[in-house]
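Peer 1: Pasted the sequence and its predicted model underneath.
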Amino acid sequence: MMRAWILPSLLVFCGSAVAAGQLAQGSPGRAVAFLLVFVLLAGVNSPLVFPRSIGALEARSRSAADGRPVVYWRPGCTYCIRLRFRLGRSARRLYWVDIWRDPAGAAAVREVNGGNETVPTVFVDGRPHVNPGHAWVREQLGSSRS
């Protein structure tokens, strides 16, 4: 779990260092701007943005039981972040699998994407959909058996 916080912590540390440098040069406005940008980047890359990831095997079995889609993603992926934000609260109803933390999830994504780890890859009823639109994913949630 601590590994997930390394990048956000590093971003906050670097932002603080850059802001301190700007303050030392007498630019408090630029210091605040830099710090805000780095804190925003840290927040986007933190585990707080995405629902808790589960393993690919568990996600597949849960999806088979209730019909909810499984989203394979990775931290820092702008397409994954965009999908997550556009889904809003309904994103919590999906099963999220972090392919960097789950080798079985990474293998599933590579298998359907010609060896590439292209995310987000969304599985609905066992069929993969690479980088689908948020409206389509939300529609699939509405038609799930849950």
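Peer 2: Yes, it's here. Numbers count the residues shown, from 1 in each chain.
Peer 1: can we go C-alpha only for contacts and neighbour counts from here?
Peer 2: Will do.
Peer 1: For A65, grab the count of nearby residues.
Peer 2: 11 (other Cα atoms under 10 Å).
Peer 1: Looking at the protein, which helix is longest?
Peer 2: helix 6-24 (DSSP state H).
Peer 1: now the very next helix or strand once past it, how far from the chain's geometric center?
Peer 2: Sequence order places helix 28-44 as the next helix or strand after helix 6-24, per DSSP states H and E. Relative to its chain's centre, helix 28-44 lies at 21 Å (Cα atoms, centre = their mean, to the nearest Å).
Peer 1: what about versus this one:
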Amino acid sequence: MAQDDPRGDVVVYWRPGCGFCAMLKARLGGLKDRVTWVNIWEDEEGAAFVRSVNDGNETVPTVVMDGIPHTNPSPVKVKERLARG
């Protein structure tokens, strides 16, 4: 997985049981379907990418917007990006 992930403009790296991930998904509402969701427990390449941008930690949600990774960004920031198309 690279920062310029071809799967979508906004990619969210997450894992089951993560409260911050669940909150982000809930706050995105209907916009959540415009996001590519990568479960790092099922995607080793995704997990490696998350570690590479978080000092070796699997900190989620890690959200890539316009090729730039953001660790646990505010749902408002992600919604604003999604609203731009």
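Peer 2: Received it, and whenever you're ready, just let me know what you need. Worth saying up front: this structure is predicted, and the values here are computed from it rather than measured.
Peer 1: Provide the TM-score value for the superposition.
Peer 2: The TM-score (TM-score structural alignment, normalised by the length of the second structure) is 0.92; 84 aligned residues with a Cα RMSD of 1.5 Å.
Peer 1: buried sites along the longest helix of the first structure?
Peer 2: 7-9, 11-16, 18-20, 22 (16 or more other Cα atoms under 10 Å).
Peer 1: cool, and stretch 48-62 of the second structure?
Peer 2: Buried, per 16+ other Cα under 10 Å, within stretch 48-62 of the second structure: A48, F49, V50, R51, V53, N54, E58, T59, V60, P61, T62.
Peer 1: Among the residues you listed, which ones are in helices?
Peer 2: A48, F49, V50, R51, V53.
Peer 1: L31 of the second structure matches what in the first structure?
Peer 2: Aligned by TM-score structural alignment, L31 of the second structure pairs with S90 of the first structure.
Peer 1: Show the contacting residues for the aligned partner of R62 of the first structure in the second structure.
Peer 2: Aligned counterpart of R62 of the first structure in the second structure: R7 (TM-score structural alignment). By Cα atoms under 8 Å, 6 or more residues apart in numbering, the residues touching R7 of the second structure are T36.
Peer 1: How about the one 3 residues further on?
Peer 2: For V10 of the second structure, the contacting residues are R34, V35, T36, V63, V64, M65, D66, L82, by Cα under 8 Å, 6+ apart.
Peer 1: Same check on P6 of the second structure?
Peer 2: Taking Cα under 8 Å, 6+ apart as the definition of contact, P6 of the second structure has no neighbours.
Peer 1: ok, L23 of the first structure to S16 of the first structure distance?
Peer 2: Noted for L23 of the first structure: a distance of 10 Å to S16 of the first structure, by Cα to Cα, to the nearest Å.
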